[in-house]
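Enquirer: Sequence and predicted structure below; questions after.
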Amino acid sequence: MFKIQTLNKIDPDGLKLFPLDNYEIASEIPNPDAIILRSFKMHDMEIPSSVKSIARAGAGVNNIPIEKCTEQGIVVFNTPGANANAVKEAVIAGMLMASRDYIGAVNWGKTLIGEGENVPALVEKGKSNFAGEELKGKTLAVIGLGAIGVLVANAASALRMKVVGYDPYMSVKHALKLSREVTWVEGIQLLLQQADYVTINVPLTPDTKGYINKDKFAMMKDGVKILNFARGGLVNHADLKDAIDSGKVASYVTDFPDEECLKMDKVISIPHLGASTKESETNCAIMAVEQTREYLENGNIINSVNFPAAEMERNGGCRIIIANKNVPNMVSQISSILAANGLNIDNMLNRKRDDIAYNIIDVATSTVNASVKDELLAVDGIFMVRILNK
C-alpha cells in the first residue's frame, strides 16, 4: 500500500487514477511515500524520510527545495505543458488588455450608473478616451520557446502578428511544433529592438532572476508593451518603474503582482490566473498522478527536474532501482553484488544527469532479499536503492 500526501487541493479527476486497493491518499498522513502539491511552499517543511517522490501539479518548482530533495534521493516531478493552453490564452488576453484599455473603459462605464436614458449618448461621447490599437501587423517578441512559448507564438501568428522568437535551448520537439510563420532569431538584442510586444516564457532560476532589466529595456522601442505570465522575479521592478516613467514601457501586464507592482501606473496586475482553469488543473493533476504511479510502481522517471529521464518496460520479475554519484566503476560494483547474491541481470538501463546516475535493473527472480539493498547502500557513492518485488 502506497501512501500519498496532498499539500494542496488536487483535482479529483487526477486523484481518482490512484487505485484504491493499493493507494491511500490524504492531506495529513504519516510516513507518505509520495507528495503531490501545487503552490505549497516546502522550503521550511521537514520532509519525511519515507518520501520517494514529489510531484508538482504545474511547471514551476521554485516552491520545492530541489537540492535538499536530491540529497535525500527524492525524485521531483513537474508537469510541463499540462497548463500550456491556459497560460497561452491568458497571454493573448494580456496583449488585448495592454492594447485597448478594457479595464479602464469598463470601470468608467460603471460611473454612468444612474444616468438612465442618457447612458447611450454618454457612452458614445466618452469612448474616445479609451481608443487603442489592433494586434494585427504588430511585432511580438517571444522569449522562451518551450511548451507555452510555442503556443503563444503560433496563436499570435494566427492573429496576423509578426512573431519573432528567441530560445538558445529550444528542443527539437518544440521546434517541430513552431509555425513556419514565426521567425527565430539568434540574439536577444535583435529580438527586442523590433518588438512592439514582449512576452517572457522562461523559468525563474538564479540565472534568469531580473532577466528583464535596464540593459534589456535599453534595447527596446519606446512604448513597448511587456507581458510576464511566467514568474514575477524575471523582471527587475526598479528598472521597470524607471522604464515606465520614461515612456520606454507603455504597459506591463503581469500574472505575479506584488505590492510594488500594484502601486505602479500602467501596470495591469492579474492575481496569478494564468493556469487557473478547470481544464488546466485537471491536466496537471492527471500528469502528476501518472508520473507518481509510474515511479512508485515501476521506477520509471518522466519529467523530473532533478533526476535523469529513465523508462524501461518491466520483464515481469523483480526490479531494482539504484541512484548513485556519477563516478567511474559504479556499474561494475553493482553487478558484482548482484552476481554474488545469485541474481542474473535480465535487462538494465543506466542514465545520467549532471552528478547523478540512475539505474533500472530487472532480474530473473520474482523477489530479492532485503539484505541486497543494505549491501548496495554500503557502496560509497550509492545514495538510494529501491527493490520492487513482483
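Expert: Cool, got the structure.

Enquirer: contacts, neighbours, all on C-alpha from now
Expert: Fine.

Enquirer: For the helix or strand containing Val289, buried residues please.
Expert: Per DSSP states H and E, Val289 falls inside helix 278-298. Within helix 278-298, the residues scored as buried using 16 or more other Cα atoms under 10 Å are 280-293, 295-296, 298.

Enquirer: go on, stretch 33-52?
Expert: In stretch 33-52, counting by 16+ other Cα under 10 Å, buried: Asp33, Ala34, Ile35, Ile36, Leu37, Arg38, Ser39, Ile47, Val51, Lys52.

Enquirer: can you give me the end-to-end distance of stretch 199-212?
Expert: Taking Cα to Cα, to the nearest Å, the first and last residues of stretch 199-212 lie 11 Å apart.

Enquirer: then this one, side by side with the first:
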Amino acid sequence: MHHVQLWNDVSEKGLKRFTDHYVVKQDIEAADAFLVRSKDLHGMKFPPSLKAVARAGVGVNNIPLDQLANRGIPVFSTPGANANAVKELVIASLFLTARKLIPSILWTNNLRGPDIPERIEANKKQFAGTELLGKRIGIVGLGAIGASLANTLHELGMTVSGYDPHMSVESAWRVSNQVHRVTNLEELLTTSDYITLHLPLIDSTQHLLDERLLGKVKQGATLLNFSRGELIDEQALATVLKSGRLSNYVTDFPNAFILSLPRVIPLPHIGASTAEAEENCAIMAVDQLKLFLETGNIRNAVNFPSVELPYAGKRRLTIAHQNIPNMVGQIASVLATEQINIANMINGSKDGIAYTIIDIDNHLDETISLEQLNAIPGVLKTRLL
C-alpha cells in the first residue's frame, strides 16, 4: 500500500487514476509521496518515509529541489500538460494588442446617449490596429509551449523565428521546418514585431532581458511574458516602455511596479487556468508518481535524470546516489558478494545526482539486505521493489 499526501486541491480526474493500492488524503504521518500544486514546501521537515514529490504543474519554485535531490527524492513536474492553454492565451493576447481591443471596448462601454452610432463612426479611427498576417514574431524558448505556438502562428501567416540554445531533439521534431531558428538572441530582438518568452526561470535566465538586450528590441515591438516575471529586468523594462520603444508589454505576472508603468496589459496569472489544463496536469502528475512508486522508473523529474527500464516482473533495486566515479562498480560488487545476479541494469545522471535501476535474479523467499548498499559512501536512497 502506498500513502500519498495531498497538499492542494487536484482535479478529480487525476485522483481517480490512483488504484485501491493507494491511500490518498491530506493528513498522513508517514507519506510515501507528496502531490502538490502551489503549496510552499520550503522549510518543511520531510518524513523519512518520503520517496517522491509530484507537482501538478510546471513551475517548481515552491519546492526545495536540491535539498530533496540530496536525500534521494525525485521531484516530478508536468511539462506540456498546460501547453495548449498557455498557447491559446498567447494567441489571444496577440490579437488583443494588434487590434487595440481593450481600449476600444472600454471606450465603447462608456458611451451614453442617443447618438452612439454616429459617435462610433466619427471616432473609430483611433482604434485602427494592424493585422498579424505577415508580421514577424520571435519565440524565445522552443519547448512544449514554444514549439506548438510556433507551428500555429506560422499557420496563421506570421513569419516565425525561434531561439533556444538548449533545444531538445524532441522539440526539434515538433517544430515546423518553416520556422526560422536563430542562434543569436540579439538578432531575434532586433527583427521581431512581437516577442514572446517561453523559458524556465533558472540562474542563467534570470533577468535574461536586461538593459542591453531590451535596448535592442525593434522600435514599436510588443513583448509578451507568460513564463516568469523574473526573466526581465524591471527597471530596464520601465525604460523601454516609457520611451515608447516597446509599444506594449503583456504579462501574466503583474506586481505593484509593473502596474505603475505605461502600456502594460496585465493578466492575473491565468496562463494555465483552464479546466482542461488542470485535468491534464493532475493526470500526468499522478501517472508519473505511480510509475515511480510501482516500477522505480523516473520520467520528467526536475532534479533527477530520466531513467526507465521496462518492468519485466523481476525483483528490482533502485539506488539514488551521487554522480561520482565507481559508484556502479561498488554497487555491483556488493551484489556479487551476496551472490545476487544482475539480470538487467540502467544508469543515468543529471548534474550531481545519478540513479541506477537493477533487475535481479532473486526469488521472493530469498532475503536481500540493503544495509551494505546504503553503507557505500555517496548512496542517498535505496529501494527494493
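Expert: Alright, I've got the coordinates. Not measured: the values here are computed from a predicted model.

Enquirer: sorry, back to before: just put the buried residues of stretch 33-52 of the first structure in JSON lines and tack on secondary structure and distance to Ile148 of the first structure.
Expert: Putting those into JSON lines (DSSP: H, G, I helix; E, B strand; the rest coil; distance: Cα to Cα, whole Å) gives the following:
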{"residue": "Asp33", "secondary structure": "coil", "distance to Ile148 of the first structure": "31"}
{"residue": "Ala34", "secondary structure": "strand", "distance to Ile148 of the first structure": "27"}
{"residue": "Ile35", "secondary structure": "strand", "distance to Ile148 of the first structure": "26"}
{"residue": "Ile36", "secondary structure": "strand", "distance to Ile148 of the first structure": "22"}
{"residue": "Leu37", "secondary structure": "strand", "distance to Ile148 of the first structure": "21"}
{"residue": "Arg38", "secondary structure": "coil", "distance to Ile148 of the first structure": "18"}
{"residue": "Ser39", "secondary structure": "coil", "distance to Ile148 of the first structure": "19"}
{"residue": "Ile47", "secondary structure": "coil", "distance to Ile148 of the first structure": "31"}
{"residue": "Val51", "secondary structure": "coil", "distance to Ile148 of the first structure": "31"}
{"residue": "Lys52", "secondary structure": "coil", "distance to Ile148 of the first structure": "29"}
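
Enquirer: got a list of what Pro64 of the second structure touches?
Expert: Pro64 of the second structure is in contact with Leu41, His42, counting by Cα atoms under 8 Å, 6 or more residues apart in numbering.

Enquirer: Relative to Phe46 of the second structure, how far out is it?
Expert: Taken as Cα to Cα, the span from Pro64 of the second structure to Phe46 of the second structure is 11 Å.

Enquirer: Could you count how many residues lie near the aligned partner of Val175 of the second structure in the first structure?
Expert: Using TM-score structural alignment, the equivalent of Val175 of the second structure in the first structure is Leu178. A total of 22 residues lie near Leu178 of the first structure under the criterion other Cα atoms under 10 Å.

Enquirer: My guess is Leu178 of the first structure contacts Val152. True?
Expert: No. With contact defined as Cα atoms under 8 Å, Leu178 of the first structure does not reach Val152; the gap is 9.8 Å.

Enquirer: residues in the first structure aligned with stretch 117-132 of the second structure?
Expert: Taking TM-score structural alignment, stretch 117-132 of the second structure hits residues 120-135 over in the first structure.

Enquirer: Give the buried residues for that stretch.
Expert: In stretch 120-135 of the first structure, counting by 16+ other Cα under 10 Å, buried: Leu135.

Enquirer: Tell me which residue of the first structure matches up with Thr159 of the second structure.
Expert: Under TM-score structural alignment, Thr159 of the second structure pairs with Lys162 in the first structure.

Enquirer: Please name the nearest non-neighbouring residue to its match.
Expert: Counting by Cα to Cα, 6 or more residues apart in numbering, Lys162 of the first structure lies nearest to Thr139, which is 4.6 Å off, once chain neighbours are set aside.

Enquirer: ok, that neighbour to Met220 of the first structure distance?
Expert: 12 Å.

Enquirer: Mutual contacts of the two, please.
Expert: Gln194, Ala195.

Enquirer: contacting residues for the spatially most central residue of the first structure?
Expert: Residue closest to the mean C-alpha point of the first structure, counted by Cα atoms, centre = their mean, is Ala59 at 1.6 Å. The contact partners of Ala59 of the first structure, by Cα under 8 Å, 6+ apart, come to Asn78, Thr79, Pro80, Gly81, Asn83.
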